[in-house]
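Novice: Okay, predicted coordinates and the sequence, questions at the end:
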Amino acid sequence: MRRNDELIYVNAQKPAPDRFGAGFNISANAKGNAAMKCHVKCALLGVALLAAQSASAFSKPPDIAAEYATTYNMNPAHTGAVDFSEAFAPPFKMLWDKSFDVEAGYPLIAEGNVYVVTGEVDLFAYDLATGTQQFEHLLSVWNNEGAYDAGQLFYVNEDGLLVALDAKKGKPQWSVQLPHQSSFDAAPIAVNGRVYITGGGGGGDLYSVDEGTGHIAWDVSGLMTGGIGSPAFGNNGVYYDAGCQFYAFQATTGKALWFDGSLCSSSPSTTAYFAKKVYMITTQGNDVLRAKTGEQIGSFPGDFSPSIFKEGKRSFMLSVDNNETVATVYCTSLGSGNVAWKFDTPNIVWTPPVYAKGYVLVGDFDGNVHVLNAKTGVQVWTTKLSHPVFYIAAGQGAFVVSASDELSPNHSEVAAFAPQ
């Protein structure tokens, strides 16, 4: 029996903002003016050294694979969340800003680089800290979204040609033509040595491709449709919303785990996986399913798949409701179903919010980037770009915003930010 009590929205008081910080005192016991001057000079030198360290703190971002942004909405589970090993808090500074005469795609962050496709064909790699161009590679891609795993980048064109590139130099490693389908618009995911991608045009296929060789490990045909929504990975399962059919497959073999044809979405959409549950967009109100069985156990609001994060032992979901010219971001406790907080933006939101070590990053169609305290929803920092924000990714202690003007698609910018 279906239960809708997992995520029930109720009115909740906004928690009081967190209180940060404590001052520090420098004291010294000294005999005589000379000793006092020495202590003062040492203190000033220490302050200067701290300032110098702060100014150059982001010159070498931490190279931790778990802190990479490797595909659309951050990771193969599409949870839109990352916890950094080092400090991450406002105020933020712009590290660099790149402008283009074409639209810009979803930025990947890995190995100290930012990878972004512009105009759906031109792949650029920039140093995350400095913005220095590392390489440029022309692709026959026609898809602005790719994936990273284990030193390689993966992109597919609209006709199903999947290519692998070395992430350091952009050198091609292999390519393979995916069979049966003619429309490939979804972001691939890459994890545990496999690339997973969907294709449509004549029904739908879900492919699993070996990252090292390009060999197609398995190909499930006969899906209702495909090529638009990106699958999610979790607990050695691959989960896919094909429109009016939901599927789960064993990641290694492609064996079907379960199928649900009772629900329907207007079109295939990106699926999210978190804590043995799958979040899928449907026209009946969006559904939460058990990853193991496909049993419907709850529902959630929002215009696209949610972002999900943990604060301590508690888990929360970020969802967005757009209403004509404004949007509301909701943060909901997955334990109680209560709304922890909500935040109204001055314009619609086209991309899922991102959680990064205690903060929520939201971009809107006015080009605003809002940084919120994840516990309270209070805005703690903001900036504005020249174009509508379409993508935000956070990785390696920084975040990158991709903004494009949909009404005049010959203009875009990609900007990187880090703590001051």
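Specialist: In hand now; what should we look at?
Novice: all contacts plus neighbour counts: C-alpha atoms, from now on.
Specialist: OK.
Novice: Residue 222: how many residues sit nearby?
Specialist: Using other Cα atoms under 10 Å, residue 222 has 12 neighbouring residues.
Novice: putting a second one here so we can go through both:
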Amino acid sequence: MIRGIGIEQTTAVAFNGASASFTVSSQYVLATVPTGATTGPVTVTTPSGTATSSSNFIVTTPETDIASTYQIGVDHSGVQSDAALAPPLAARWVATLDGTPSYPVIAAGKVFVTTWSGVANSGPTLWALDQATGTVVWSHPLPGPFGFGAAAYDHGLVFAVDFEGQLAAFDAATGAQQWSLQLPGQSQSTSPPTAVNGVVYVGAAGSGGTLYAVDERTGAVLSTNTVWNGDHSSPAVSGGSVFVSYACNQAYGFATTTLQLLWHYTTSCEGGGGKTAVVANGRVYTRDSFGDLILDAVSGSLLGTYATAAAAPAVDQSTMFVLASGSTPTLTAQNLADGSTRWSFAGDGQLDTAPIVIATGAGEYVLAGSASGMLYALDAVTGNQAWSTNVGAKIPAPDEQNTPPLAGLGAGQGLVVVPAGNSLYAYAHVPGPTLSSFAPANGPIGTTVTITGSNLTGATAVRFNGTPAASFTVNSDTQITAVVASGTTSGPIAVTTPGGTGTSSGSFAISDFALSASPASRSVALGQGTSFAVTITPAGGFTGTVALSVTGLPSGATASFSPPSTTNGSTLTIQVSHAAKPGTTTLTVHGTSGPISHPTTVTLQITKK
């Protein structure tokens, strides 16, 4: 929006030399920044000449994967595209604040929330936490005497509004206040702001209701329009339009920036209160005790209704995910094409959050929280549970009727952030483990094996060809030492973490030997001797020395090995005295090398002659 003297005769607008499309009114020119424009002055041409702005218009780069306001995006559809957020997830950090946190705004390397301590006549606080650690970077008290406070983000600025309608802008990096504005003409605000393309949109009430468009950089009011009655509904922005919805399904569509009325869906009543509308696929989804409606985003005409929702639905390209009200709140997936229900999920029976959707390279997942503290991630196509955890505190439902901070889940820039109790719980994707090498490549039972790889932190199991290790220690994210257990056979090594299971490309060989003796049976007369050939057959790189012994000798017989210890073979010699008794005996030959021991048997028949 460009203002100036004689501007109603504008014939051309350019951003740093790049021609722009525009529309002209008696008070301003509304120009669209053209593709390819760069930061620089704005020029406006009229029949009288060309005027150039005294300051540069800053062309910004779109920020990706951020959660800029309630229900993630400015359209409040609850959908986030973040390849780094595929389940499973693991706790990253917990930050405890002075009260129940609001929905999180995730951007600029930080997580922004408001809280209220619950102390009478005290206002909310705006917090900025480090995304990586959860530590507080800065905080700023908001002046209102009640608990409500809400935030939005756009290109380096955080915008916060309190119950008394004080709207302020803060530098996202430092917390330095840039400007403050008392929203004119109204006395209170419970409308979470929405900021996009240089404009902050927010509602307020007190005497009827007003929707405001405020310049992000200066805090100047760009335009206003009247609504019935301005409570709670966070402006939803999509396709050059702004949408709000209030009590009795009084829903509106306005043009962005100018707030020119495009349409008003009206009913036979009006009153206080409102609920945030959701915009997706050219449709506006409203919620009210008189019915949850689907309106055409262009005309405002009624297209249909949907199941009574306990919170804002999440809507992607093909499906609406709704937490349906009832004695057992149930999350349902409804096909947009025909309204049919694809799946439903009740969880522990206490689901209470507005769902959000995360689109990842591994698929699309729906996240929902429960009053019991459970957080669920469901496959968006099938409804199957992909992951869950208990955060450790009650996850609150969004209260769009009273004045506490508005609760909600958030996701973006590699984090899922959950307000619960007086804390924020942050979760991140757990990458699956990979195994790059292990040493030694072989060894006997009891060998300590060093496994090298990545993402090994949090390992819950190590297996050698399916047999659990006798013990293991996670030394670092890249190294584990594990002890080969009894009964293990040669095969690959597998490591399991919360992120999945990684398997070695090569096999660990169990160093062992086979023991045999031949022939299987010998006959020997009293006073004579005989022998058996004992053979050691190594396996898995076995190079040890085997000590030999024999048990089961009858009275009057003696035995000797030559050699008594060997790496390959030996001769067992039996001498039978005349005092021995004739008969058949089974002899057991034992071979032992360290912890490895194997037996084999032969038969000795003693005869009189």
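Specialist: Nice, thanks for sending it over. Bear in mind the structure is a predicted one, so any value in this text is a computation, not a measurement.
Novice: Next, residue 254 of structure 1: secondary structure please.
Specialist: Using DSSP: H, G, I helix; E, B strand; the rest coil, the structure places residue 254 of structure 1 in coil.
Novice: I'd like the distance between it and residue 205 of structure 1.
Specialist: 12 Å (Cα to Cα, to the nearest Å).
Novice: same check, this time on residue 94 of structure 1
Specialist: 41 Å.
Novice: When the two are compared, which one has more neighbours?
Specialist: Legend: neighbour count by other Cα under 10 Å for residue 94 of structure 1 and residue 205, higher for residue 205 (24 against 16).
Novice: I'd assumed that one was in a helix, is it?
Specialist: No - read with three-state DSSP, residue 205 of structure 1 is strand and lies in no helix.
Novice: what do we get in structure 1 for residue 411 of structure 2?
Specialist: The equivalent of residue 411 of structure 2 in structure 1 is residue 394 (alignment by TM-score structural alignment).
Novice: and if you look at residue 55 of structure 2?
Specialist: Using TM-score structural alignment, residue 55 of structure 2 pairs with nothing in structure 1.
Novice: Would you agree residue 55 of structure 2 is in contact with residue 15?
Specialist: No - under the criterion of Cα atoms under 8 Å, residue 55 of structure 2 makes no contact with residue 15, lying 11.6 Å away.
Novice: Three-state assignment for residue 331 of structure 1, please.
Specialist: Residue 331 of structure 1 ends up strand, using three-state DSSP.
Novice: Tell me which stretches of structure 2 form helices.
Specialist: Applying DSSP state H to structure 2 gives no helices.
Novice: List the contacts of the residue nearest the centre of it.
Specialist: Nearest to the mean C-alpha position of structure 2, by Cα atoms, centre = their mean, lies residue 85 at 4.0 Å. The contact partners of residue 85 of structure 2, by Cα atoms under 8 Å, 6 or more residues apart in numbering, come to 358, 360, 414-416, 428-429.
Novice: Among those, which one is most surrounded by other residues?
Specialist: For the contacts of residue 85 of structure 2, neighbours tallied by other Cα under 10 Å; top is residue 358, 27 neighbours.
Novice: I figured that residue hits residue 377, correct?
Specialist: No - using Cα under 8 Å, residue 358 of structure 2 makes no contact with residue 377, being 9.3 Å away.
Novice: returning to what we had before: could you count how many residues lie near the match of residue 411 of structure 2?
Specialist: Neighbour number of residue 394 of structure 1 under other Cα under 10 Å is 31.
Novice: Could you do residue 276 of structure 1 as well?
Specialist: If we define neighbours as other Cα under 10 Å, then residue 276 of structure 1 has 12 of them.
Novice: what residue of structure 2 matches up with it?
Specialist: With TM-score structural alignment as the criterion, residue 276 of structure 1 lines up with residue 282 in structure 2.
Novice: ok, the nearest residue in space to its match that is not next to it in sequence to residue 243 of structure 2 distance?
Specialist: Spatially, and ignoring its direct neighbours in sequence, residue 282 of structure 2 is nearest to residue 297 (5.2 Å; Cα to Cα, 6 or more residues apart in numbering). The span separating residue 297 of structure 2 from residue 243 of structure 2 equals 8 Å under the rule Cα to Cα.
Novice: what's the counterpart of residue 236 of structure 1 in structure 2 in contact with, if anything?
Specialist: By TM-score structural alignment, residue 236 of structure 1 lines up with residue 240 in structure 2. Residue 240 of structure 2 makes contacts with 255-256, as judged by Cα under 8 Å, 6+ apart.
Novice: before we move on, back to that, can you list residues touching both of residue 358 and residue 377 of structure 2?
Specialist: 365-367.
Novice: Among those residues, which one has the most neighbours?
Specialist: Counting by other Cα under 10 Å, top hit in these: residue 365 with 28 neighbours.
Novice: if we can go back for a sec, neighbour-wise, which of residue 55 and residue 15 of structure 2 wins?
Specialist: Set residue 55 of structure 2 next to residue 15 and count neighbours by other Cα under 10 Å: residue 15 wins out with 26 against 9.
Novice: Give the aligned equivalent of the more buried one in structure 1.
Specialist: Checking with TM-score structural alignment, residue 15 of structure 2 has no match.
Novice: And residue 15 of structure 2, how far from residue 23 of structure 2?
Specialist: 15 Å.
Novice: Repeat that for residue 496 of structure 2.
Specialist: The value you get for residue 496 of structure 2 to residue 23 of structure 2, if Cα to Cα is used, is 61 Å.
Novice: Comparing the two, which residue is more hemmed in?
Specialist: residue 496 (20 against 14).
Novice: Would you check that residue 72 of structure 1 makes contact with residue 190?
Specialist: No - with contact defined as Cα under 8 Å, residue 72 of structure 1 does not reach residue 190; the gap is 11.0 Å.
Novice: Between these two, which contacts overlap?
Specialist: Common contact partners of residue 72 of structure 1 and residue 190 (Cα under 8 Å, 6+ apart): residue 147.
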